[in-house]
Each structure stands twice: as C-alpha cells, then as structure tokens.
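> can't give you the sequence, but here's the structure:
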C-alpha cells in the first residue's frame, strides 16, 4: 500500500481522493502482485491510445496551430467527461461526493494554471496556443488519474 500512496502523492488536489480510494480497496496479496505485473502494460496501452488520438499540429500558421490545440483539448475534455461519468456509478455515495469535490477543485486548479500560462505569454501570438496546450495536457493527466482509479474498480 505504501507504493500506491507514494505514487499518487504528487497528483495535486486529486491526491486526497485517490489515496482515500486506495485505502478503501483492500486487495488480496495475490491480486496486488498481479496488478503490479499488468498495470504498467495497461497504463502504457492507455497512454499510447491517448497520445495517438490527438491531432498533430504541424502547421506553421499561428491560427491553425491554435485551432488544432483547441481541438486537441476538446477531444481530451470529451474523454475526461466519459471517464468521469463511467467511474461515478461504480463508487459508493461517499466516494462519489469525494470525486465530485476533487473534480471541482481540479477544475479551479486547471483554469488558474492555464490562465497563468496564457498571461505569461500574452500579448504574444502564441499565447492562445500555450493556453490550449496547457488545458489539453492537464486534462490528459486528469484522465489518466481517473482511468487509474477506474481500473481499480
């Protein structure tokens, strides 16, 4: 169990939710061993699917790059919403409340972080690209966190 806590300690506002979920799930020793063996494979497969699903932004025109980055974020956001809706029914009422609270905190964190990235590059033309890329990367990270929790159920 210490491995789980140390691996999720750095996850920001969602760490408390994830650690409480991990504490609530007491797996038999043989199941934990199996998870340790197959989890990296499943995580790699999930990450590769997420990475390949994003559109390559290879234009040299700023407006095109910004549009592409926005589309990538919107795609990631749709996937996050599906993961959130899929995970919710599998949790107890108390865990759903914790998920909802952590999701609200994460949204505040995401918006403030990416607003800071935008403000740091504004009024440069690339400010919009940086903002959408920030939103996309944080959303993908949150998606992986929810997939991790969902995998445990």
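Yep, that arrived. Everything numeric in this text was worked out from a predicted model, so none of it was measured. Numbers count the residues shown, from 1 in each chain.
> from now on I want contacts and neighbour counts done on CA atoms only, so please keep to that.
Noted.
> show me what the longest helix along the chain is packed up against.
Across the chain, the longest stretch assigned as helix under DSSP state H is helix 93-121. Judged by 3 or more Cα pairs under 8 Å, 6 or more residues apart in numbering; DSSP states H and E, helix 93-121 is in contact with helix 15-24, helix 127-151.
> in it, what's buried?
95-96, 98-99, 102-103, 106, 110, 113-115, 117-118 (16 or more other Cα atoms under 10 Å).
> comparison target below:
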C-alpha cells in the first residue's frame, strides 16, 4: 500500500490560495509582497521535500514483507496526523495576535505552516532513510513513529 504522490495542505492554506484566485484584483495585486514571494519559495521547498520523502518511502516499502508494510503504513498515517496537527498549531501560535484583516497576515500564517510541513517532511525522510539502512545492514528497522 503506497501513499499517493501528492502534498497535503491544511484546509486553511488551501482557503488562502482560493481567496487569491477568487479575489482576483485586490489580494492578487498584493502578491508582490515579501510574504507572497516567500510563499512561492516555501511551496517549492515543500514539493521538493515531499518528492524526496515519496521516493524514499516507495523504495523502503518495496523491500518489506507484508507484515512490515502494514506496520509502516500505520506508522506513516500517525506521522501525517502528527505533522498536520503540529504545523497547524505552530502556524496558529506564530500568528496569535493576527486578526486576519489583511492578506499579508493570512500569507504569514500559511507560510509558517508550509515551513513547518517542509521541515517535518525532511526529518521524516531522514527517519525513512535510517530504516532503509537498518534493513540493508540486516537489523530489524524500527518503524514506530514516536512524536517528539
């Protein structure tokens, strides 16, 4: 069982991008701001991190027996839930005084969430790589996801 090769964005992030498309002129014109430029950079960074995670995950899962695959899939789902919850919390805390009356405040929160997702995705990629190394060395990989 493989996860689809796509990046999951939190609903608030998706709403932000929808607002830009719907608003057309007003919010889209503000997209020349630093926050919007940063958003493009972070989106690209997240896509690259997600692509690398998917490559490593697919490579690992092909090397596992049926029981190990089931365990890894369960643990990956736990990680996805953890990632989404932590990054939503991080974005909320980083913008705790925002009243969201401007698109730049919405962009900042979306950017904080994108940054967090990219960072946790990179960390998870390293964990998957460690599992692959353990398997290659003939030791039993630890598939358990333990949030830190």
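Thanks, I have the structure now. Nothing here was measured: the structure is a model prediction, and the numbers come from that model.
> TM value for the aligned chains?
TM-score for the superposed pair, counting by TM-score structural alignment, normalised by the length of the second structure: 0.60. Supporting figures: 95 aligned residues with a Cα RMSD of 1.7 Å.
> report the angle between the longest helix of the first structure and helix 15-24.
Relative orientation of helix 93-121 of the first structure versus helix 15-24 (axes from the mean of the first three to the mean of the last three Cα atoms, to 10 degrees): 150 degrees.
> most tightly surrounded among the helices and strands packed on helix 93-121 of the first structure?
Greatest average neighbour count among these goes to helix 127-151 (a mean of 20), per mean count of other Cα atoms under 10 Å.
> which bit of the second structure covers it?
On the second structure, the counterpart of helix 127-151 of the first structure by TM-score structural alignment is residues 109-133.
> for the residue positioned nearest the centre of the second structure, give me its contacts.
Nearest residue to the geometric centre of the second structure (Cα atoms, centre = their mean): residue 117, 3.3 Å. Residue 117 of the second structure makes contact with 46, 83, 84, 87 under the criterion Cα atoms under 8 Å, 6 or more residues apart in numbering.
> what does the second one correspond to in the first structure?
Aligning on TM-score structural alignment places residue 83 of the second structure opposite residue 110 in the first structure.
> its match reaches residue 138, doesn't it?
Yes - contact criterion Cα atoms under 8 Å: residue 110 of the first structure and residue 138 qualify, at 6.6 Å.
> related to what we said a few turns ago, with respect to residue 67 of the first structure, which of the helices and strands packed on helix 93-121 of the first structure lies nearest?
Closest approach to residue 67 of the first structure among these (Cα to Cα): helix 127-151, 8.1 Å.
> can you give me the offset of that closest one from its chain's centre?
5 Å (Cα atoms, centre = their mean, to the nearest Å).
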